[in-house]
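Trainee: pasting the sequence and the predicted coordinates here, then a few questions.
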Amino acid sequence: MLSTNIKTLKYFFKLTNRISKTYILKSILASVFKAWTPFLNIIIPKLIIDELLGGKSIKRLIIYVVVLTIGNLLLKIINNHFIRIMELARIDLFNKMDSYLGEKCVDMDFENIENPEVLDLKERAFFSIYNLDAIGRTLENASIIIYETITLLGLGYILAILNPIIIAVVLFIVFVNSFIFKKIEKIRFEDNQKAIFDNRAFGYFLRMTSDFSMGKDIRLYKVAPLILKKSKYFTDNLLHIYSRQFTAIGKYSGISNINMQIQMIFIYAYLAMGVIKETIGIGSFTMYANAVKNFSTSIMSLVNSIIEINQMCMYLELFIKFDSIESKNSRGSISTSNIKDFEIEFKNISFKYPNKKEYTLKNISIVIKTGEKLSVVGLNGAGKTTFIKLISRLYEPTEGSILLGGVDIKEYTYEEYMKLLAIVFQDFKLLSFSIRDNLSNKICEGRDDEEIIISCLDKVGFGDDLAKLNNGIDTNIYKNFDEKGIEFSGGQAQKIAIARALYKDSPIVILDEPTSALDPISEYEVYNSFNNLVKGKTAIYISHRLSSTRFSDRIAVFKDGEIIEYGNHYDLIKNEDSLYANMYNTQATYYVT
């Protein structure tokens, strides 16, 4: 276990130093300074008392008092300065750590984001870092270990002059109490692990109550009492866990305090006997008493910090496991700048999701020529969205390869490859920023053309809605950062998402059921307009409703992960027994009705 903890701490401190180059150095300097602060109030009072009882020199008394007063003032000022420095350094470190973890989550392979085991590890790691403050407590205890070790060396020297037995008594009590503190930390760790599920569940209810999008459903279906009942169940569980924890900790802490008082009684009795026998002066009695008290406090603090760091290592291991998850997907090295032919070819592609036995796609082979419009249709669960996830490199095929311009797509530089794709997924998300920022993403794309933004919005049928907004394209979406932000309808949000894809101006455009919130007429108009807008580009449309198929050059009909029909609309509709004809005619009947 010791070797594991050493490896954990080594990894952690290396990471800390990489994220913040100066934090550890500042912490060491602050700790070294703090270590010497007790000695002024241990040694100088002894000299003052000895002078009062012995030499009675006014001059020396004044010097001692001035040294004690000014010394304490300077120590206080310098110590407060270090506290401010470390507080700012801590805030800076935690901000950078947040950014680091954010980048880790963003850069993680998409398959890990959908992997329950990884999600559970992430939950446990984040609970350790944010709820239990494992990073902050580890750094704080490391600092305590540094300055308490230095303090103990100085105090140990003073007490050794008196009698080494004093040190032995203190160490014995510390040894006994260390088992008590270890037991306390074990109780905390076990109870915190038990509380993870209840904390996670209660967190869901907290997020639910602050999610404005759920407000209508909560009111219409009167589920507030149900939410409160279920959340109370988890809060009661947490209350039970922590009540039991605090009771146990209180019992063990009481035993520890009794041990400490027994220790102090023995030491004060020993010092008092020395004064009575005149082997120790009154000044020395004061110095040794203060030294023993500080020594006992420091060594208990040191032991507690070591025990707590060992405990924090258990939590940090979860964080390190999460941080150590490496990308399996190839990032590629070939530039896309020389691609002239954007033909996409699926060669014998089969795919199954991680930890799944069944294949979602089976032996898919299809060619999408440059500038061709392909509609992918099929019933729910046919594999249509998975087909798009493979093109967009969110997953890599289990078998086979996907070629772009004759080169396997995973060989292309990932960042450059993603610029070739403009995708609108069915579960797209708009950011709580302005409409302008949602479309232009100036930081990454490097361009912000207001006229093109407005033109793209107009082309997808959002022009009339835009004209009604006081701030135009600078209107904020949602109210997270702006009380005047707009909560757009599902149809309006989809139009903005499609306009975002248009603005990106990529050679390959993919729409994965992005018009599901639109009525059939609006959907037809969007597809008709969009089809004209992407002339010369390769376009892939996925939809339950078949509005896109008549605009497409080719149609691929998916069923159970396989392409069972392929051709254009007129060829496929001729076969009345085909799945495509059945789907198309059924929908046409609904529209006519």
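Mentor: Perfect, I can see it now.

Trainee: make it CA atoms for all contacts and neighbour counts henceforth
Mentor: OK.

Trainee: show me where the stretch 301-450 of the chain has strands.
Mentor: Using DSSP state E, counting those that start in this stretch, the strands of the stretch 301-450 of the chain run over 344-351, 361-368, 373-378, 399-404, 407-408, 421-424.

Trainee: for those, give me JSON lines that also has mean neighbour count and distance to Ile63.
Mentor: Shown next, in JSON lines, are the strands of the stretch 301-450 of the chain (neighbours: other C-alpha atoms under 10 Å; distance: least, C-alpha to C-alpha, whole Å):
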{"stretch": "strand 344-351", "mean neighbour count": "20", "distance to Ile63": "84"}
{"stretch": "strand 361-368", "mean neighbour count": "18", "distance to Ile63": "88"}
{"stretch": "strand 373-378", "mean neighbour count": "26", "distance to Ile63": "91"}
{"stretch": "strand 399-404", "mean neighbour count": "20", "distance to Ile63": "85"}
{"stretch": "strand 407-408", "mean neighbour count": "15", "distance to Ile63": "83"}
{"stretch": "strand 421-424", "mean neighbour count": "22", "distance to Ile63": "79"}
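
Trainee: pasting the second one now:
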Amino acid sequence: MNSILRGIKLVFILDKKRFIINYGIFVLEALSSVVAIYALQLTLEKLGLFVAGNLTTRAMIFCMCIFMLVKILIYAFKSFMNFYCEYYNLILDREAENVLQEKKFLPIFYEDSKFLDLLSQAKNGASDLSYITNAYLDVVFMYGFNFLFLAIYLFYLSPYFILILVVVMLLQFLHNKLDKGIEEKLEESLKNIRRKREYFENLFLEKESVKEIKAVNTSDYFLDRFNIVLDKFCAISEIFYKKLLLNDVRMGLLKIICYTISYLIVYAVRDSVSIAEFGVVFVTMKSIFSISEEGFYGRIKEVNSLLPQLDALFKVLDMKCEKNTDFGDEIIFENVSFKYPNANEYALKNISFKINPNEKIGIVGVNGSGKSTISKLILGLYEQNSGNVKTVKSSSVFQDFAKYELSSIENVKISDCEKEVDKSKFKEIDYIDESELDYNKILSKRFSDISLSQGQWQKLAILRGIHKNEKFFVFDEPTWAIDPIVEKKIFNFLYNEIQTGMIVITHNLSSVKQMDKIMLVDKGEVLAFDTHSNLIQNNELYKKLWTTSTT
């Protein structure tokens, strides 16, 4: 219930004006139902007078016209209400998803499978926020007020009719409580399996994975894995759906008892109501059961299974997402250790070093030595487990860069939208010749006819990194997809273009030979931090890496 209240509060904050209008309309809609029933009662009373000869044909026609006008106005009002509610929900969904997207989590969070499960649930919770909160608010503002107005109307006819409402309310409360418990256990059991199912589904939909699956003929393997996950998903769902079915059967039996009690009450007070009132009572009873089934039971039942997703949304929104990064003019690591979530071993072990302003540094080592982890800490993307990190505001280019389906200019400009893109730099790093490419055309087979090689995408990532003019630049394997001839040209371009500090992480030691210093990392420790010439003379591991890299 706490998540529901927080959800309603968030919905109100997102758009106060539309919130008040929307649920004010719901109250009017509830009142319109009672007006329609009362209009029916008056019409039936007039009809009784007409049949008895106590009302003229003209008066009866006038009454029927008034009744039809009331029905038309109510229908028009409900049509408007449905349109406005759909529009309101559209606005809310957009705003709710924006709230979640504004959370800027450190990339280290995405290394934790438990966080990914929670985030997946939270995304669903954000997209369903309006649907979930509307269900509960509908119960209060539309079904609740409708129920209240009908209760007042029935009490006016006979106080005994209130017993019908009491029986219905108790019945629905019991049923909803049982259903909610079953739905919560179902969601808890399925959240991890659902993410696995989505993963295997996407393998057969994404361009890159489809190409590889076809090329190496692994479709049967992944289909088998997908079917295993799907069978497990269905098996767990079946267990809980049987429990829900049993609860529905129980509900059906209780409903028969409830109808029986209602008819006995009506029969007991038959002498104290008119024929018109007697007919209207049965119409009202039908409305009460409809409100109970569609509103108090149906609407709440629809969202019971989504409540864990709403809980996840607020857990994510409550999480601390940014660390307090200490920015200065130099990079200092003091006894820094770092371990990835759920890992047994430390990726970095008590390392210390200092990089001065405008220094150009290379970081080298074998795979898994901790090079990229150091870069993530320097950029403030990860947070150390122990020790102190002081760093500078930096721009970066990663090995696993993003391919944005935008134009060439936009791919570069997004790192600093206020700054104009220098097109001459495209030519300096051998990007596609201007005569062969419209720089403003979208780079995507999905939206245009242009498809870039991995190397060309990497050049765009480099241009995007240097377009953002910071005090320091970090390049993590910036040329791994580029041939050696162009690679040398790009590194010369970077040395000449960047006048501030720079860090380059690479396996190609010849690319960092001219750096001010080179850091040698192995098994999470800094083994050496010196010039190329000194390392060649004094460090056997570096000498071995150099020989292997340049042979």
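Mentor: Nice, I can see it. Source: prediction; values computed, not measured.

Trainee: what's the closest of the strands of the stretch 301-450 of structure 1 to Lys559 of structure 1?
Mentor: Nearest of those to Lys559 of structure 1, taken as C-alpha to C-alpha: strand 373-378 at 6.1 Å.

Trainee: next, the mean deviation of the closest one compared to structure 2.
Mentor: By mean C-alpha distance after the TM-score superposition for structure 1, the fitted strand 373-378 of structure 1 averages 1.3 Å away from its aligned residues in structure 2.

Trainee: off-centre distance for that strand?
Mentor: 37 Å (C-alpha atoms, centre = their mean, to the nearest Å).

Trainee: which part of structure 2 matches it?
Mentor: Counting by TM-score structural alignment, strand 373-378 of structure 1 falls onto residues 360-365 of structure 2.

Trainee: can you list contacts of that stretch?
Mentor: 355, 371, 501-507, 509, 512, 515-522, 545 (C-alpha atoms under 8 Å, 6 or more residues apart in numbering).

Trainee: likewise for stretch 526-534 of structure 1?
Mentor: When contacts are defined by C-alpha under 8 Å, 6+ apart, stretch 526-534 of structure 1 is touched by residues 459-461, 509, 547-548, 551.

Trainee: ranges for the helices of the stretch 101-250 of structure 2?
Mentor: Secondary structure of the stretch 101-250 of structure 2 (DSSP state H, counting those that start in this stretch): helices located at 113-127, 129-138, 145-157, 162-203, 207-216, 219-268.

Trainee: please enumerate the helices of the stretch 1-150 of structure 1.
Mentor: 2-19, 23-35, 37-53, 58-107, 110-113, 116-126, 134-162.

Trainee: picking that back up, out of the contacts of stretch 360-365 of structure 2, which are inside strands?
Mentor: Of the contacts of stretch 360-365 of structure 2, the ones assigned to strands by DSSP state E are 355, 501-505, 517-522.

Trainee: residue in structure 1 paired with Asn202 of structure 2?
Mentor: Alignment note (TM-score structural alignment): Asn202 of structure 2 maps to Arg207 of structure 1.

Trainee: just give the number of residues close to its match.
Mentor: 10 (other C-alpha atoms under 10 Å).

Trainee: check Met519 of structure 2 too.
Mentor: By the criterion of other C-alpha under 10 Å, Met519 of structure 2 has 23 neighbours.

Trainee: just checking, it touches Asn534?
Mentor: No - taking contacts as C-alpha atoms under 8 Å, Met519 of structure 2 lies outside contact range of Asn534: 11.7 Å.

Trainee: how about Ile108 of structure 2, what's its partner in structure 1?
Mentor: Aligned by TM-score structural alignment, Ile108 of structure 2 pairs with Glu111 of structure 1.

Trainee: just Lys376 of structure 2 next, same as before
Mentor: So, by TM-score structural alignment, Lys376 of structure 2 is matched to Lys389.

Trainee: shouldn't that match be in contact with Tyr395?
Mentor: Yes - between Lys389 of structure 1 and Tyr395 there is a contact at 6.2 Å, judged by C-alpha under 8 Å.
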